[in-house]
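Visitor: sequence and predicted structure, then a few things I'm wondering about:
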Amino acid sequence: MPHTLSEWLDYQQQTHPNSIELGLGRVREVWQRMGRPRPAAEVITVGGTNGKGSTVALLDAMLRTSGQRVGTYTSPHLIRYNERIRIDGREVGDAELVAAFERIEHARAGLPLTYFEFGTLAALDLLARAGLDVAVLEVGLGGRLDAINIVDADIAVVTTVDLDHMDWLGADRDSIGREKAGIARAGRPLLIGDHQPPQGLLQAAAEAGAEVWRIDLDFGARPLDDGWRWWFGTDHVLDLPSPALLAPVQRDNAATAIAALRVRDQARPQSPPWLVPAALARALASVRIQARLQPVDMGEPGPQLYLDVAHNPQAAASLADWLVRRGAAPVQAVYGALADKDVGGVIAALDARIDHWHLIGLDGVTPRGLPAIALAEALHRSAPQAGYSIYPDLAAALAGARAAAARREDELLLALGSFHVASQVLELFPDDG
């Protein structure tokens, strides 16, 4: 049996023939053998194409501001596997994870589990043992057949729906929306943060009997000169400072998170202590998430580098919106992608804002990685006039981008795409904050 965390993670890669295998049968069977641990007294499950991680972090901050004990489960991680499970803001330790994996191994008795299923069961086990008030769980892929969905959510959130993971979820937004609606439960709230939710999502939510609350109809965010205004029905309006997270779309994520907690607390005769501007302002200011428009300190004077995991067209469009609003000068972009992503859609969304593309291959990092030459071919198809260079690795691409940006004082560096790009950037330039 493995002993260290790294040994366990290597072992988990071998217990199932596929890295992704949607379905609840295996993971539910092992969960039941473990005693069906419920991760907390209340469970909020967050799904969606983009914005899941940010919304989980915002919910965590708001709940902890009110004095509640909160645990979170997110994926993937960037540097340490431990990032995936946090209890009261603290990453769980190696020893805790190893103990959880040992319990899972005993319970599964040879039943094959994927890497993600192992991690999900470990999260449920460790959060349950922590005696939490609330657990906030991020869906890994889709919703209906994601391992997280063995737990019935008291509140479900779907942030956005767009084309991603189409090999598993379907070829259009309606199909993908139906999969994401699978986390909703009859008679329980489902918060939707998508401005134009697909009919498949709405129909599936209605069929499930969920109590649906939609951005723009039931709650929302309006920009102000010095912040933004959150509204909920006709009874609640709060003027708030902008989130510390930079992208304009983070206001929508924050509005959806606040609405989810307002729905949770609506039966209370008085507003809960967290639902006051000062408390929410503290929560919004406290949230920092790596690789979401994260400014990176490269250790010496020069153009600013921002890191973002924009890996699908919707996320790329949000990134382009931030660049437009920022009034950015030409941008030097370092880009690497996975082969199963809509690379053309990402490029099309951003190309008007990019001065030069600095391309790297990820085929040497992960079996799903796209080689640099294939990325260049995709770039040429989507943006035939775009300038680009190919590099053997991330460090060389960053050096090339920095040299190109040095020709102008106002240029910006941007590293984007896969989480593998983000993790390499953060390994080169650790975030000590």
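Guide: Great, that's in hand.
Visitor: going by C-alpha atoms from here, please, whenever you check contacts or count neighbours.
Guide: Noted.
Visitor: how close does the closest residue to A128 other than its chain neighbours get to R173?
Guide: Nearest non-adjacent residue to A128, counting by C-alpha to C-alpha, 6 or more residues apart in numbering: P39, 4.0 Å away. P39 is 31 Å from R173, where distance means C-alpha to C-alpha, to the nearest Å.
Visitor: hmm, back to that, does the residue nearest to A128 really touch L127, like I thought?
Guide: Yes: here P39 lies in contact with L127, judged by C-alpha atoms under 8 Å, at a distance of 4.8 Å.
Visitor: okay, now the one to match up with it:
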Amino acid sequence: MLKHTYVSAERFILSREFFGMKLGLENITRFLETIGSPQNNYHTIHLAGTNGKGSTAAMLAGILRAQGYKAGLFTSPHLVSLRERIRVNGRCVPKPSVTAFVNRFRPELSRRKLSFFEVITAMGLYFFDRAGVDIAVVETGLGGRLDATNVLKPVVTITTDISRDHVEILGSGLRKIAREKAGIIKPGVPHITGILPEPAMAVISDRCHHFGSPCHQLHPGEFVVDLSRNTLDFSSNGWSISRLRPALYGGHQLRNAALAIKVASFLPRAGLKVSRSAVRRGLAQADWPGRFQVIKRRGKPSVVFDVCHNVGGVTAFVDAFKNRFPDCRAHLITGFVKRKEHQKMFDLLGTIADRFHLVPLATRRSVDLGEMCNNIDWRGVPITRYGSLRTAYRRVLKSCQDDDIIAVVGSHFLVGEFFDKLGLG
């Protein structure tokens, strides 16, 4: 059989997108059984949620790493390379490991017609075992109940946030979306949630009660934030920590940090020691590119990147922008996929926009710019349409002064293309 190079192995994995999205567990469960169920050989933490799960996962992995554990982190989607989705102690899965996985298991992967996400999930769970991790923090891809990651035996499960997104798959009501997310809850395993809307929290609570799973919700009274300093005080579950300064910026990230701390405070019950000093160091060192990431260069405008791809994400971005850059407006380079609440998102972004610069995404899922230009009420904010991200950025940069702000916001495809092709980030 032909042996793969990394390039051809990556091409094989990406080609699995041909099989589309598969919601269901039988296929990946059977495959994992054939390779020894590697996901059962280390501790896991499983997260679901509409927004905030990637950031919360990155903070938790940072805390665990600061404690001295060898910590795996599985997230999606990626920005530039699929290797970003699988990390151990902050390092992406090595190219030789990707190549070895495909060379060893391609016949079985092909026979079972595993989808792209099933393949990348299986590879991550397998690599964590081979790397000898103590614990892996695993983020769902979509939903929870039928997500390919829902094959774990976690020590704790988490729901970060529930709002409207992917409604064509998960449903439009919060209760329906919550039922899908609640599918990761396991009998007897503690479940910890962020601050959820009441209808969603009711669904989560009912599911936990049914399975005898202790349910703990983060409450506003358990933490105090100082937005001007981006600091956090936390007091709950016998823990009290003051003046924490997470590396990730914004009020939404301070809430995510509070949730990560609450989860950490429960880990000793599962036999996983976590100190308060590890919490402080882990939050301060957490790295999560493309989440209100500000790049400053001498003699050039500041550039802000954020993958705010739904209404909740855009709300968090706008709030963070107004706090970081009070009374300022930005040149907004935007790109979105189809089937989003575009009008609501542009209404929010319009409160900080000097001008919208609209670009297509390098994916068939990109919104049609012509249709969007005709259908959106821009509320008086000027718009310019471009044929490519590169052209948009060059022209915007040329027109800006040193003290101007450029914001590149929207889909992961947009921010990823910028990092890959234009060199920042």
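Guide: Perfect, I can see it now. Quantities reported herein were computed from a predicted structural model and do not represent experimental measurements.
Visitor: need the TM-score between these chains.
Guide: Remark: TM-score between the superposed chains equals 0.92 [TM-score structural alignment, normalised by the length of structure 2]; 419 aligned residues with a C-alpha RMSD of 2.2 Å.
Visitor: coming back round to it: comparing P39 and R173 of structure 1, which shows the higher neighbour count?
Guide: P39 (26 against 20; other C-alpha atoms under 10 Å).
Visitor: what helix or strand does that one sit in?
Guide: In this structure, P39 of structure 1 sits in neither a helix nor a strand according to DSSP states H and E.
Visitor: and it, how close does it get to L58 of structure 1?
Guide: Taken as C-alpha to C-alpha, the span from P39 of structure 1 to L58 of structure 1 is 19 Å.
Visitor: and if you look at L375 of structure 1?
Guide: 34 Å.
Visitor: who has more neighbours, the two?
Guide: Each of L375 of structure 1 and L58 has its neighbours counted (other C-alpha under 10 Å); L58 has more, 29 against 23.
Visitor: I figured that one hits A255, correct?
Guide: No: contact between L58 of structure 1 and A255 fails when scored by C-alpha under 8 Å: they sit 9.8 Å apart.
Visitor: what's the match for S411 of structure 2 in structure 1?
Guide: Aligned by TM-score structural alignment, S411 of structure 2 pairs with S418 of structure 1.
Visitor: for the residue nearest the centre of structure 2, what is the enclosing helix or strand?
Guide: Centroid check for structure 2 by C-alpha atoms, centre = their mean gives G54 as the closest residue, at 3.0 Å. Using DSSP H and E, the element containing G54 of structure 2 is helix 53-67.
Visitor: that helix: what's the following helix or strand?
Guide: strand 71-74.
Visitor: off-centre distance for that following strand?
Guide: How far strand 71-74 of structure 2 lies from its chain's middle: 13 Å, per C-alpha atoms, centre = their mean, to the nearest Å.
Visitor: mean per-residue distance, that strand to structure 1?
Guide: Comparing strand 71-74 of structure 2 with its match in structure 1 after superposition yields a mean distance of 1.0 Å (mean C-alpha distance after the TM-score superposition for structure 1).
Visitor: need the residues that contact that strand.
Guide: 57-58, 61, 64-65, 85-90, 124, 128, 133-139 (C-alpha atoms under 8 Å, 6 or more residues apart in numbering).
Visitor: just stretch 236-250 of structure 1 next, same as before
Guide: By C-alpha under 8 Å, 6+ apart, stretch 236-250 of structure 1 touches 51, 54, 226-231, 251, 254, 276-277, 280-281, 284-289, 292-293, 318-319, 321-322.
Visitor: make a ChimeraX selection of the buried ones in those residues.
Guide: Selection of the buried residues among the contacts of stretch 236-250 of structure 1 in ChimeraX, burial being defined by 16 or more other C-alpha atoms under 10 Å:
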select :51,54,228,229,230,231,251,254,280,281,284,286,287,288,292,293,318,319,321,322
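Visitor: the helices in the stretch 301-425 of structure 2, which residues?
Guide: With helices called from DSSP state H, counting those that start in this stretch, the stretch 301-425 of structure 2 shows them at 311-324, 342-349, 369-375, 389-399, 412-422.
Visitor: now the stretch 51-200 of structure 1
Guide: Going by DSSP H, counting those that start in this stretch, the stretch 51-200 of structure 1 shows helices at 52-65, 94-108, 115-129, 166-169, 173-180, 199-208.
Visitor: quick one, which of those is nearest to D342 of structure 1?
Guide: Among the helices of the stretch 51-200 of structure 1, helix 166-169 comes nearest to D342 of structure 1, with 9.6 Å by C-alpha to C-alpha.
Visitor: tell me which other helices or strands the closest one touches.
Guide: Here helix 166-169 of structure 1 touches helix 173-180, going by 3 or more C-alpha pairs under 8 Å, 6 or more residues apart in numbering; DSSP states H and E.
Visitor: how big is the offset of the helix it packs on relative to structure 2?
Guide: So helix 173-180 of structure 1 averages 0.9 Å relative to structure 2 (mean C-alpha distance after the TM-score superposition for structure 1).
Visitor: done for today, thanks.
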